[in-house]
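Enquirer: my questions concern the predicted model and sequence given below.
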Amino acid sequence: MPSGRVHNLINIAMYTGLAAGALYLTQQRSVVITPAQGLYFSLGYGVGTFLLSPDLDLAEGNVDSKRRWGPLGFLWVPYGVLFSHRGLSHTWILGPITRLLYLGLMVALLWGLVNALLPHQFTLPLLGPPRLDYQLLATKLGYPLLIGYYLSQWLHLMADGVRPDHGLKHSRRKMRGAARHFR
């Protein structure tokens, strides 16, 4: 299996090729990619490559992605305890979602802790409900962000030799074993 550094090099090489291809196709007017879409794709891809790597399930060890979190790297240790290496965290659809949900949970817990300790320091003024065009956000920015994130995750899994049906095979095997147990 590739090391963290090799995973990063694979992702960087692929990103470079994708960026060059996208630039060429945009100049040929074959594809329309706005600067915001390119930025959000790049942001999702970078976060997926460097901060939310599938190898965070090894967070008890010395993992590049955990180190990049700096002093907050300790927050990923429970994730490594919850998810066994190459288990659910290394599936093609649910694995990336587990990291996003875990990150959201950690942000919510930290925000709650900060507000409990310093209740009047971090309150936001009430400005009324935000007036956002949610369809624009989802289609123009959210999709490129998720596509970049998932693509970076999938490249990691491909380099590890994890097939898209990895989670299904593992689940079927467990179900067959459980069925034999109850016979």
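Expert: Done, it's in. On a predicted model such as this, the values are computed, not experimentally measured, just so you know.
Enquirer: C-alpha from now on. contacts and neighbour counts both.
Expert: OK.
Enquirer: G80: what secondary structure?
Expert: Classification of G80 using DSSP: H, G, I helix; E, B strand; the rest coil returns helix.
Enquirer: so which residues of this structure form helices?
Expert: Secondary structure of the chain (DSSP state H): helices located at 4-27, 35-46, 64-68, 77-82, 94-117, 134-136, 143-159, 166-182.
Enquirer: tell me the most buried of these?
Expert: helix 143-159 (a mean of 21; mean count of other C-alpha atoms under 10 Å).
Enquirer: neighbouring contacts of that helix?
Expert: Outside of helix 143-159, the residues within contact range by C-alpha atoms under 8 Å, 6 or more residues apart in numbering are 1-2, 7, 10-11, 37-38, 40-49, 53-54, 90-92, 96, 163.
Enquirer: do the same with stretch 167-182
Expert: Residues contacting stretch 167-182 (C-alpha under 8 Å, 6+ apart): 87-88, 90-92.
Enquirer: put this next to the previous one:
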Amino acid sequence: MPSGRVHEAINLTVLGGGAVVYLAYGGSPEDPQGLAFTLAYLAGTFLLSPDLDLAEKGTRSQRRWGLLGLFWRPYGWLFRHRGLSHTWVLGPLTRLGYLAALLGGLFLLAQGVAAHLGMPFTLRLPPWPPEVWGSALLGYYLSQWLHLVADGIWPDHDLKRLRRPR
């Protein structure tokens, strides 16, 4: 299986090639959809890698989070390496859900502290059109899928295991 550096090199190569094609067909680097796609793709490559399921201390994926990498240790305990977290649809969704739960907990904590101090605290998502959110989701999933392909996990991977007689 490829190392973390190889996964990153593959993802960055594909992103660079895609950017060249995008710009050649008249795409603008300032387009919100292209920017959302790129940022989500990079976040999926460097911050939300499928290898966050490694519960070992100091994995490459967790180190990128710095001290906050400790918050990803329970994720590694919940999902065995190359298990559910390395599936094509649910795997990336588990990391988004886990991140949403972490951010939700942080939001509730900040809201409680602000209420205790008598300060108003609200949070609003940017009012981006659905196309921008869709581009971000596509960029994130594409980065995850390239990681899985490099690991030799194809979309029919789980189906083959189901069909195999035991």
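Expert: Now that the structure is in, tell me what you want to look at. Keep in mind that what you see is a predicted model, and the values were worked out from it rather than measured.
Enquirer: what lines up with A101 of structure 2 in structure 1?
Expert: By TM-score structural alignment, A101 of structure 2 lines up with L105 in structure 1.
Enquirer: from K66 of structure 1, how far out is its match?
Expert: 17 Å (C-alpha to C-alpha, to the nearest Å).
Enquirer: surely T91 of structure 1 and H166 touch.
Expert: Yes: using C-alpha atoms under 8 Å, T91 of structure 1 is in contact with H166, at 6.2 Å.
Enquirer: hmm, back to that, for the contacts of stretch 167-182 of structure 1, pick the one with the most neighbours.
Expert: Counting neighbours by other C-alpha atoms under 10 Å, H90 leads the contacts of stretch 167-182 of structure 1 with 28 neighbours.
Enquirer: wouldn't that residue be in contact with R163 here?
Expert: No: contact criterion C-alpha under 8 Å: H90 of structure 1 and R163 do not qualify, at 9.6 Å.
Enquirer: G34 of structure 2: what's it in contact with?
Expert: Applying C-alpha under 8 Å, 6+ apart to G34 of structure 2 gives the contacts 27-28, 135.
Enquirer: map G73 of structure 1 onto structure 2.
Expert: Residue pairing (TM-score structural alignment): G73 of structure 1 is matched to G69 of structure 2.
Enquirer: what residues does the closest residue to that match other than its chain neighbours make contact with?
Expert: In space, and not counting its chain neighbours, G69 of structure 2 is closest to Q62: 4.5 Å by C-alpha to C-alpha, 6 or more residues apart in numbering. By C-alpha under 8 Å, 6+ apart, the residues touching Q62 of structure 2 are 47, 52, 69-70, 72.
Enquirer: what about Q62 of structure 2, distance to A19 of structure 2?
Expert: In terms of C-alpha to C-alpha, Q62 of structure 2 sits 28 Å off from A19 of structure 2.
Enquirer: picking up where we left off before, export the helices of structure 1 to TSV and append columns for distance to T123 of structure 1.
Expert: Shown next, in TSV, are the helices of structure 1 (distance: least, C-alpha to C-alpha, whole Å):
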stretch	distance to T123 of structure 1
helix 4-27	38
helix 35-46	28
helix 64-68	29
helix 77-82	29
helix 94-117	8
helix 134-136	25
helix 143-159	28
helix 166-182	42
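Enquirer: of all those helices, which lies closest to L126 of structure 1?
Expert: Of all the helices of structure 1, it is helix 94-117 that lies closest to L126 of structure 1, at 16.2 Å by C-alpha to C-alpha.
Enquirer: what's N11 of structure 2 in contact with, if anything?
Expert: Neighbour list for N11 of structure 2: 45, 143, 146-147 [criterion: C-alpha under 8 Å, 6+ apart].
Enquirer: any idea how far it lies from L70 of structure 2?
Expert: 25 Å.
Enquirer: which one in structure 1 is aligned with L35 of structure 2?
Expert: Superposed on structure 1 with TM-score structural alignment, L35 of structure 2 falls opposite L39.
Enquirer: ok, W145 of structure 2 next?
Expert: Per TM-score structural alignment, W145 of structure 2 is aligned with W154.
Enquirer: for the contacts of Q62 of structure 2, which single residue is the most surrounded?
Expert: Per-residue neighbour counts (other C-alpha under 10 Å) across the contacts of Q62 of structure 2 peak at L52, which has 23 neighbours.
Enquirer: residues in contact with the nearest residue to E8 of structure 2 once chain neighbours are set aside?
Expert: In space, and not counting its chain neighbours, E8 of structure 2 is closest to T45: 6.4 Å by C-alpha to C-alpha, 6+ apart. For T45 of structure 2, the contact set (C-alpha under 8 Å, 6+ apart) comprises 8, 11, 140, 143-144.
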